[in-house]
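What follows is a protein structure lacking sequence information:
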């Protein structure tokens, strides 16, 4: 299949109802938490979260992403037999950690647009982006410790350990930019830290706050780790072949940045002649024009990168589903619905 050919169009998956329901439960607490920040950090955070325009004018509707992580945190409390409100502080915390990472990632990657709007650093500069991200990260810990749960310290530790893993994943991602010998296991380790760690914590933190048994917390954590890797695999596919009108990023954006993403790394290490040619291109210094990027995307596909990433994402979701087989049916079905949505999403 050439880079200009596409599989037959399929209907976009419906957004699970639980995402809207849990967003409504979490948003007031998230806004109240952001209100604790200093005036400047609060204004920039509100813009980044999609609540306001750059001048502070409120925005109607939602422009702040799908809030998958906060939904998982609420569901994890329900899975432990606790009221959904028990998971709300954890939901706020994981949303803040996630958005801290996005603000910093945009700066490190030089991305000037997110969700069809200018990024924080593009509007206010690098120092403001660093400080705003730091403020959100500190606030995440504060929200958990102020939750009133007798298990707040354990949840706070989970937030800290998760942040450390997330940063390690980002460190590896940056290091890979300077290497031409990245292996697939190394790339999976990077993705497990950069994406899997926070989704794992999101799936566990509500149960931790509820004081659930270790086996329940562990099962939910495994579920989150697996869907986190599935999420990153799909994200990497969209980073090459996604529709810019849907993703908000240029076509071939990850190739333009010469990212050692999962499908690219699979292609260079398992893709035969096409993979070897791709590896030579990655080691070179010229990105090339749109036609060249289309040629490189075709190499990734010919070397099996796209097919492997799509199949591996589906396999990870199957593993995740098995991990929560003993979780109560209601929360389990909604967790699985989110996992399947992640694999079939288009942005």
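Cool, got the structure. All figures in this text were calculated on a predicted structure; none of them were measured in a lab.

When you work out contacts or count neighbours from here on, use the C-alpha atoms and nothing else.
OK.

Give the residue farthest from the middle of the chain.
What lies farthest from the middle of the chain is residue 273; by C-alpha atoms, centre = their mean that is 32.2 Å.

Surely it forms part of a helix?
Yes - checked against DSSP: H, G, I helix; E, B strand; the rest coil, residue 273 lies within a helix.

ok, for it, nearest residue in space, not its chain neighbours?
residue 303 (7.8 Å; C-alpha to C-alpha, 6 or more residues apart in numbering).

residue contacts, that neighbour?
Contact analysis of residue 303 by C-alpha atoms under 8 Å, 6 or more residues apart in numbering lists 267-268, 270-275.

got it, and residue 35?
residue 42.

Just name whatever secondary elements the helix or strand that residue 173 is a member of is in contact with.
Using DSSP states H and E, residue 173 falls within helix 152-176. The contact analysis (3 or more C-alpha pairs under 8 Å, 6 or more residues apart in numbering; DSSP states H and E) places helix 152-176 against helix 84-109, helix 126-145, helix 184-191, helix 197-209.

okay, those, which one's buried deepest?
helix 197-209 (a mean of 32; mean count of other C-alpha atoms under 10 Å).

what helices or strands is it leaning on?
So helix 197-209, by 3+ C-alpha pairs under 8 Å, 6+ apart, packs with helix 68-79, helix 84-109, helix 152-176, helix 214-241.

alright, now check it against this:
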């Protein structure tokens, strides 16, 4: 990547930021709309999730209930953060968008099993990712593997994966069979993305194209599947479902770009993770790879820090974050997230030609690209 490309990304992002400042009131309205959609999705889908988890063997159900934030480690009720429910909200919103104006709550409830299955798969990946990455905290408390051990967390995740497919298999909706195939294919792609992510840690160099392909598989695939499955439940044909899948993948990449920025510059009080968490473990996230390939002096400084054969000090983590920024990695990631959103809107227009039917999907897409944790 050239310094000219990074500079252009910075200029584009500055213009976008100015536009966002002008539309601050509009953003607040979109945030409120998205918050309502997430709350509705959680209220509709949670009963199906609890029913699925209650059907697990008690030992695994205890781990899953803790992970979902419903129970403490000792089994007592908990009011912990259960997560945002972005993926099930996308399923419901896509179903309603593809059904057209006038779609009602009954349609959303008809897609409840599909939305629950997507959320079960998402949490299966979280349980496994926390073990693989050795993450200590999630949603401001200890991860399941830190509480119950790696074996218990992995097995609970495996069970959630099976429950997701069973949830669809038992659904009588005409789109359930296609949805199950899409979700199964998505899990294979997710695993390939996770494998690539782990492999990158052992390599001294990773190209930006490789990193973007990994991010699409690891993050974009499930958001794409959520949108496509919702579209099918809303009566969409295969062409529209493919366009919705592309829409979800693009917002997934935008999501990952923002997530990678948070992994370096996120506020620990908000994220629940230490400052520079990704740099501390020398993760080759998108801003880091962009900086390493920038051909700048700052990029070389970052490479030298990443090459150290020992744990990084707090001061070195701060130096690494500064190097990523000076090399243009931060500005590039911010600009790239905006470009992905623009591409997502083009795909959405193909899937749902009526702009009035896409308000909820747009509100959710905006939410994931303006998140801070």
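That came in fine, so what should we check first? Everything quoted here is computed from the prediction, not taken from an experiment.

Can you lay out the helices and strands packed on helix 197-209 of the first structure as TSV showing distance to residue 329 of the first structure?
Output for those, formatted as TSV (distance: least, C-alpha to C-alpha, whole Å):
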stretch	distance to residue 329 of the first structure
helix 68-79	9
helix 84-109	15
helix 152-176	25
helix 214-241	14
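
Pick the most deeply packed of those helices.
helix 68-79 (a mean of 30).

what's the mean distance for that helix versus the second structure?
With mean C-alpha distance after the TM-score superposition for the first structure, helix 68-79 of the first structure departs from the second structure by a mean of 0.8 Å once superposed.

so who does the residue sitting nearest the centre point of the first structure touch?
With the centre of the first structure defined as its mean C-alpha position, the nearest residue by C-alpha atoms, centre = their mean is residue 195, 5.3 Å away. Residue 195 of the first structure makes contact with 166, 169, 228-229, 231-232, according to C-alpha under 8 Å, 6+ apart.

now residue 312 of the second structure
Applying C-alpha under 8 Å, 6+ apart, the residues near residue 312 of the second structure are residue 280.

which other residues reach the helix holding residue 173 of the first structure?
Contacts of helix 152-176 of the first structure (C-alpha under 8 Å, 6+ apart): 90, 93-94, 97, 140-141, 144-146, 182, 189-195, 197-198, 201, 205, 208-209, 260.

and for it, what span of the second structure is it aligned with?
Helix 152-176 of the first structure lines up with residues 176-200 of the second structure when matched by TM-score structural alignment.

How far off centre is the matching stretch?
14 Å (C-alpha atoms, centre = their mean, to the nearest Å).

swap in stretch 218-225 of the second structure?
Per C-alpha atoms, centre = their mean, the centroid offset for stretch 218-225 of the second structure relative to its chain is 8 Å.

Check the gap between the residue farthest from the centre of the first structure and residue 286 of the first structure for me.
Residue 273 of the first structure sits 20 Å away from residue 286 of the first structure, going by C-alpha to C-alpha, to the nearest Å.

and what of residue 249 of the first structure?
20 Å.

again with residue 198 of the first structure
From residue 198 of the first structure to residue 286 of the first structure the distance is 34 Å (C-alpha to C-alpha).

Go ahead and confirm residue 336 of the first structure touches residue 319.
No - with contact defined as C-alpha atoms under 8 Å, residue 336 of the first structure does not reach residue 319; the gap is 11.0 Å.
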